[in-house]
Structure formats: C-alpha cells, structure tokens
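Below: sequence and its predicted model.
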Amino acid sequence: MQNFLRPHPLGERIRRHGEIRTAAGAGRLGWIDTRDIAAAASVLLIDPGVEPGDQRDYLLTGPKALSYQDAAAIITAHAGRPIRVLHIEADELAGGYRAAGMPAEFAASLAAVDAGLRAGREDLVSTAVLDLTGRPPRPFDEFVQDHASEWANGGLPER
C-alpha cells in the first residue's frame, strides 16, 4: 500500500497529477500495508516454533484484491479530489519509472508486475496476516484514511 505514497513514483504521480498510470488493466492485487508485513515478520522472528532455515511460505496480502480503478475511487473519496486512472503499455510505464530515477532493470521488473496483474496472476488474498498475528490485515480504505492528506490538494498544506 505504501507504493501509493511518495517517494514512490506511483505516489508522487497521484499527489502531483491526480493520476495513476498503469499497464495492469482491470487486474487486481491484494495490496498490503507494510505495518501488517512488519507484524507478521515480528511473529515469525520471535516464534519459538520457527526453526532457523524453516522453508514455509507465507503469502501476505491485504484483506481484498483491488484494481487500480478501485484504489483511485477510494483515494478520491477520502482525499476530496478526483484521481483518474490512465491505462498505458508496460514499456511506457517502465519508461516513466526510469525517468523518475529507477534503474532500468528495476523499472522493467515493476512494469512486468503490472503485466502480471493484467493477466490475473496476482488476484490472490490469503489469511496469513490473521493466522500469524491474530488480527486481520488493514483494509485499503483504512490505509487511505490514515494518509488522505498526502493526496488532498496535491499534497500541499491547506490555506
């Protein structure tokens, strides 16, 4: 979820231009708050039942898979300004990331994630955060409420 905040290029574009540029189409992702990732990692680090080198996999996700259009609608509702979604090709998305200062390989990798979203490969939700921490992961709506001022008025303080 923190990708929607600056300094990530996605967060910067939302703040400055009120737009999300994506090659994901209507693809969905179970966006997760880093606070939930940290809580799950903390449990795994202090759990005496986890042996060093344990190879169990935990798919950490938020509680619901959302598209960028869903995310834009939620941000619009809380930030009080319209956020639009522009559908572009993956190579254009990678170029935007490179222009924002990302290394070429990393920019291409992020653009490839969007291609995977479009193909439906990331439309997954798990109970791992709940299973590990005993509480459900934060919904995107709550994350946006916590950070609405980041996007309101282009991130500028109100007068």
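Cool, the structure landed. Numbers count the residues shown, from 1 in each chain.

Going by C-alpha atoms from here, please, whenever you check contacts or count neighbours.
Will do.

Next, the buried residues of stretch 90-103.
In terms of neighbour count (16 or more other CA atoms under 10 Å), stretch 90-103 has its buried residues at 90, 93-98, 102.

what would those look like in JSON lines with distance to residue 129?
JSON lines is the format used below for the buried residues of stretch 90-103 (distance: CA to CA, whole Å):
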{"residue": "90", "distance to residue 129": "31"}
{"residue": "93", "distance to residue 129": "31"}
{"residue": "94", "distance to residue 129": "31"}
{"residue": "95", "distance to residue 129": "34"}
{"residue": "96", "distance to residue 129": "33"}
{"residue": "97", "distance to residue 129": "30"}
{"residue": "98", "distance to residue 129": "33"}
{"residue": "102", "distance to residue 129": "30"}
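
Among the residues you listed, which one sits closest to residue 38?
residue 102 (24.8 Å; CA to CA).

show me what contacts residue 145?
Applying CA atoms under 8 Å, 6 or more residues apart in numbering, we find residue 145 in contact with residue 78.

That one and residue 72, how far apart?
Residue 145 sits at a distance of 13 Å from residue 72 (criterion: CA to CA, to the nearest Å).

and if you look at residue 128?
According to CA to CA, residue 128 stands 26 Å off from residue 72.

The structure to be compared is supplied as follows:
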Amino acid sequence: MLPPSRHSSAHALEATQTERRFDLVELDRFRYDTDAQITAWTTHLAGVEKALRLLNSQPGILTSGRMPEYLFTRTNGVVGLLERLIEDGCTEAITSGAERLTEPLLDSLPLTLAGVGRDAHAGEIPAVPAASARRPRGGRRRNTAFDDHGPAASDTA
C-alpha cells in the first residue's frame, strides 16, 4: 500500500477532482549518496537510454563515463528535469546534425520548466541549475517522423 499524497486533503469534500479520481503517488527525486541510490539512478538512465533514437547514439551514452554524475548534477535527480533535458538535448542533436548527446551539447541548453503548466508558488517547479543560452540553430534539418511514404516520385519513373 502506498502512503497517501502529502497534497491530499484530510476531508474528501476538499479533495481536488484529480485526487478523488486517482491515487496520487509522490515521487521524490533520486539521491546519489549510496551505492544503491547510484545504481537506481543509473538503472533509470539505462531505461531512458533504450528509448533514444539518435543516429550516432551508442550503448552507454547516458550510463557510462561521467554522464550519470553529470546528469544528476544538472537535474538534481529530478525525473521531470531529466526528461526535459534529454528531450531538448535530442532535439538539438537532431537539429545540429550531431545525432548524439554529449556534455557540451547538454551544457548549451537552458533547463527550465516555466510555461509548462506548473505552479511555482505551490512548489511544482524545482530549483534548476543555471546553464548557458541555447546555441542558434542552423543547417539542414532531419525528418524526425517515422512515416514511410514509399519510393520517391523520381524512383518510379
């Protein structure tokens, strides 16, 4: 049995619609102090890594070398911040043509949750470490859709 959400109301009539419909589960941030905590973080990164679809990606891109510690330091172990950083990093990697995530690429991205429907006054936006401004985009863009439109018109002629 999971403990009740610390945001749930004591009285059912005061509960929000979401709280009445669902069991809310509080996910605390990952920690990086013990071997078990580091293993849990790295295991989570391995799961994220399996979903990456970058052309120059390689096994261990998020889980080997200094990358696990870098990602933890950059996100403070907050899963939502990690997700935002990886999404923005993949977008930048595709746009720039690098097609892989590296520390310098991720360092170039600002990490912010502003404007994504979170209430800063309610503590829904964690402290985010500062980063340098995003680099300008340039070059030819890769088609990120997995649609197969068949042979090109010139191939059928």
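Thanks, I have it. Predicted model only: the values in this text are computed from it and were never measured.

TM-score of the superposed pair?
Both chains were compared after superposition, and using TM-score structural alignment, normalised by the length of the second structure their TM-score is 0.24; 72 aligned residues with a CA RMSD of 5.8 Å.

can you give me the strands for the first structure?
19-22, 28-29, 66-67, 84-87 (DSSP state E).

Summarise which helices and strands the first one is packed against.
Taking 3 or more CA pairs under 8 Å, 6 or more residues apart in numbering; DSSP states H and E as the contact definition, the neighbouring helices and strands of strand 19-22 of the first structure are helix 9-17, helix 68-79, strand 84-87, helix 90-99.

So which of those is nearest residue 141 of the first structure?
Each of those was scored for nearness to residue 141 of the first structure using CA to CA, and the closest is helix 68-79 (6.3 Å).

quick one: buried residues of that closest one?
Neighbour-count burial for helix 68-79 of the first structure, counted by 16+ other CA under 10 Å, picks out 68-69, 71-79.

between that helix and helix 9-17, how big is the angle?
Regarding helix 68-79 of the first structure and helix 9-17, their directions subtend 50 degrees when assessed with axes from the mean of the first three to the mean of the last three CA atoms, to 10 degrees.

For helix 68-79 of the first structure, which helices and strands make contact with it?
Taking 3+ CA pairs under 8 Å, 6+ apart as the contact definition, the neighbouring helices and strands of helix 68-79 of the first structure are strand 19-22, strand 84-87, helix 140-151.

can I get the ones you listed in TSV with distance to residue 113 of the first structure?
Below are those laid out as TSV (distance: least, CA to CA, whole Å):
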stretch	distance to residue 113 of the first structure
strand 19-22	10
strand 84-87	14
helix 140-151	19
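
Let me know how buried residue 156 of the second structure is, in neighbour terms.
The local packing count at residue 156 of the second structure equals 7, with neighbours defined by other CA atoms under 10 Å.

measure it to residue 88 of the second structure for me?
Separation of residue 156 of the second structure from residue 88 of the second structure (CA to CA) stands at 38 Å.

just residue 50 of the second structure next, same as before
Here the criterion is CA to CA. By it, residue 50 of the second structure lies 17 Å from residue 88 of the second structure.

between these two, who's got more neighbours?
Set side by side, residue 50 of the second structure and residue 88 show more neighbours around residue 88, with 17 against 11, by other CA under 10 Å.

Now the helix or strand containing residue 87 of the second structure: buried residues?
Take DSSP states H and E as the rule and residue 87 of the second structure turns out to sit in helix 79-96. Of the residues in helix 79-96 of the second structure, those with enough neighbours to count as buried (16+ other CA under 10 Å) are 79, 81-82, 85-86, 88-96.

Between all of those, which two are separated the most?
For those, with distances taken as CA to CA, the pair at the greatest spread is 79 and 96 (25.3 Å).

neighbours around residue 154 of the second structure, how many?
Using other CA under 10 Å, residue 154 of the second structure has 6 other residues around it.
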